[in-house]
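Asks: sharing a sequence plus its predicted fold:
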Amino acid sequence: MTTIDDVHLIEVPKAHDVRGNLSVIEGNTIPFEIKRVYYLYDIPTASVRGGHAHKNLHQLLVALSGSFDVVLKDGNSQKVITLNKPNFGLLIPTGIWRELQNFSSGSVCLVLASAEFNENDYIRNFKEFKLFKNRIS
């Protein structure tokens, strides 16, 4: 069973020179094959995104611009991680509830996912999430 201790930041390789920085996600940078890419932008500061968990999907979240907080819950514990550097991504495994909040002006959240969209993979109710976690423990 996954816990919030299984969520961690990974550093995306960065090449720097006088022209600026370049970061690349390829090969073994992340521990899953990318099947879906999407991004969130123009999000009002007071908005909350996410509010769900996945049964099978793994994700990497990257703040390409600006910053936002990711609230993580495993049914027992909670922690908040602020993303604000485009060369760091937050690796979220299956079975972790996430909420994104406190978006700065101009923030962009890139999401790399291990599977294409499948509504059946989502748990969108926190009470159902806790039942799900109790069933798999």
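Replies: Yep, it's here. Numbers count the residues shown, from 1 in each chain.
Asks: going forward, measure contacts and count neighbours with C-alpha atoms only.
Replies: Will do.
Asks: so which elements touch the host helix or strand of Ala15?
Replies: Secondary structure assignment for Ala15, by DSSP states H and E: strand 14-17. Judged by 3 or more Cα pairs under 8 Å, 6 or more residues apart in numbering; DSSP states H and E, the packing partners of strand 14-17 are strand 20-23.
Asks: just the strands in the protein please.
Replies: 8-11, 14-17, 20-23, 36-41, 49-54, 59-65, 68-73, 78-83, 88-92, 97-101, 108-113, 122-123 (DSSP state E).
Asks: turn these into JSON lines, columns for mean neighbour count.
Replies: Output for the strands of the chain, formatted as JSON lines (neighbours: other Cα atoms under 10 Å):
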{"stretch": "strand 8-11", "mean neighbour count": "15"}
{"stretch": "strand 14-17", "mean neighbour count": "10"}
{"stretch": "strand 20-23", "mean neighbour count": "11"}
{"stretch": "strand 36-41", "mean neighbour count": "13"}
{"stretch": "strand 49-54", "mean neighbour count": "18"}
{"stretch": "strand 59-65", "mean neighbour count": "23"}
{"stretch": "strand 68-73", "mean neighbour count": "21"}
{"stretch": "strand 78-83", "mean neighbour count": "16"}
{"stretch": "strand 88-92", "mean neighbour count": "22"}
{"stretch": "strand 97-101", "mean neighbour count": "21"}
{"stretch": "strand 108-113", "mean neighbour count": "21"}
{"stretch": "strand 122-123", "mean neighbour count": "18"}
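Asks: here's the one I want to compare it with:
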Amino acid sequence: MDEIKTSVYNCTVIELPQVESRSGNITPVTCNKEIPFNIKRVYYLYDVPGGETRGGHAHRNLHQLIVAASGSFDVVLDDGKIRRTVSLNRPNYGLYVVPGIWRELINFSSGSVLLVLASMSYDECDYIRDYSIFSKLKNGDTHNS
């Protein structure tokens, strides 16, 4: 596996379109228009107990847009050198997370719903679940990883 050369600064908050109406708002998301990838999978997290942490992994190739569909939470991004925390609390903003970034999801508000638009179908081989292996990949030490 080659070194993964992405940074937390490659991850950006994207403002999504919001069509406002007295009867409720809508936010359309179009592949390669609002977000820079094709969507292959959509999933959401909900009923996360207070104090729980989700995530705790990185991806080798997967691109994601993480949205607070309801409520709020924080995303801690880590590129092996720099940690950055992004708070999400509006359904028309999403955090674009590039491959090779360790992420942890924390501080879920009561009733929050985390929506993920992903560039790939689920593939366990794409996950890096051990931080020491992640760190070696980020720093180009491919022995034993």
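Replies: That came in fine, so what should we check first? Just so we're clear, the structure is a prediction, and the values are computed from it rather than from any experiment.
Asks: just to revisit the earlier point, what's the matching range in the second structure for the strand holding Ala15 of the first structure?
Replies: Mapping strand 14-17 of the first structure onto the second structure (TM-score structural alignment) gives residues 18-21.
Asks: contacts for the matching stretch, please.
Replies: Asn25, Ile26, Thr27, Pro28, Asn92 (Cα atoms under 8 Å, 6 or more residues apart in numbering).
Asks: how near is the residue lying farthest from the centre of the first structure to Phe88 of the first structure?
Replies: Centroid-distance maximum for the first structure: Val18 at 30.6 Å, with Cα atoms, centre = their mean. Distance of Val18 of the first structure to Phe88 of the first structure, computed by Cα to Cα, to the nearest Å: 21 Å.
Asks: what's the neighbour count on whichever residue in the first structure pairs up with Ser109 of the second structure?
Replies: Using TM-score structural alignment, the partner of Ser109 of the second structure in the first structure is Ser104. Burial of Ser104 of the first structure is recorded as 18 neighbouring residues (other Cα atoms under 10 Å).
Asks: next up, the contacts around Ser104 of the first structure.
Replies: Applying Cα under 8 Å, 6+ apart, the residues near Ser104 of the first structure are Thr45, Gly66, Ser67, Phe68.
Asks: and Lys133 of the first structure, by the same measure?
Replies: Contact analysis of Lys133 of the first structure by Cα under 8 Å, 6+ apart lists Met1, Asp74, Gly75, Gly95.
Asks: if I line the two up, what does it land on in the second structure?
Replies: By TM-score structural alignment, Lys133 of the first structure lines up with Lys138.
Asks: contacts only, for the most centrally placed residue in the first structure.
Replies: For the first structure, the residue nearest the mean C-alpha position is Leu61 (3.7 Å; Cα atoms, centre = their mean). With contact taken as Cα under 8 Å, 6+ apart, Leu61 of the first structure is in contact with Gly89, Leu90, Leu91, Ile92, Cys109, Leu110, Val111, Leu112.
Asks: the same query, at a cut-off of 10 Å, please.
Replies: Leu61 of the first structure sits next to 9, 38-39, 70, 83, 86, 88-92, 109-113 when contact means Cα atoms under 10 Å, 6 or more residues apart in numbering.
Asks: which one in the second structure is aligned with it?
Replies: Match for Leu61 of the first structure (TM-score structural alignment): Ile66.
Asks: same question, Val80 of the first structure
Replies: Checking TM-score structural alignment: Val80 of the first structure goes with Thr85.
Asks: what's the closest non-adjacent residue to its match?
Replies: Val76 (4.4 Å; Cα to Cα, 6 or more residues apart in numbering).
Asks: what residue in the first structure is paired with the one you found?
Replies: Val76 of the second structure maps onto Val71 in the first structure, by TM-score structural alignment.
Asks: how long is stretch 121-136 of the second structure end to end?
Replies: End-to-end for stretch 121-136 of the second structure, by Cα to Cα: 26 Å.
Asks: again, but for stretch 106-115 of the first structure
Replies: 27 Å.
Asks: about what we covered before: distance of the residue farthest from the centre of the first structure relative to Lys85 of the first structure?
Replies: Taken as Cα to Cα, the span from Val18 of the first structure to Lys85 of the first structure is 19 Å.
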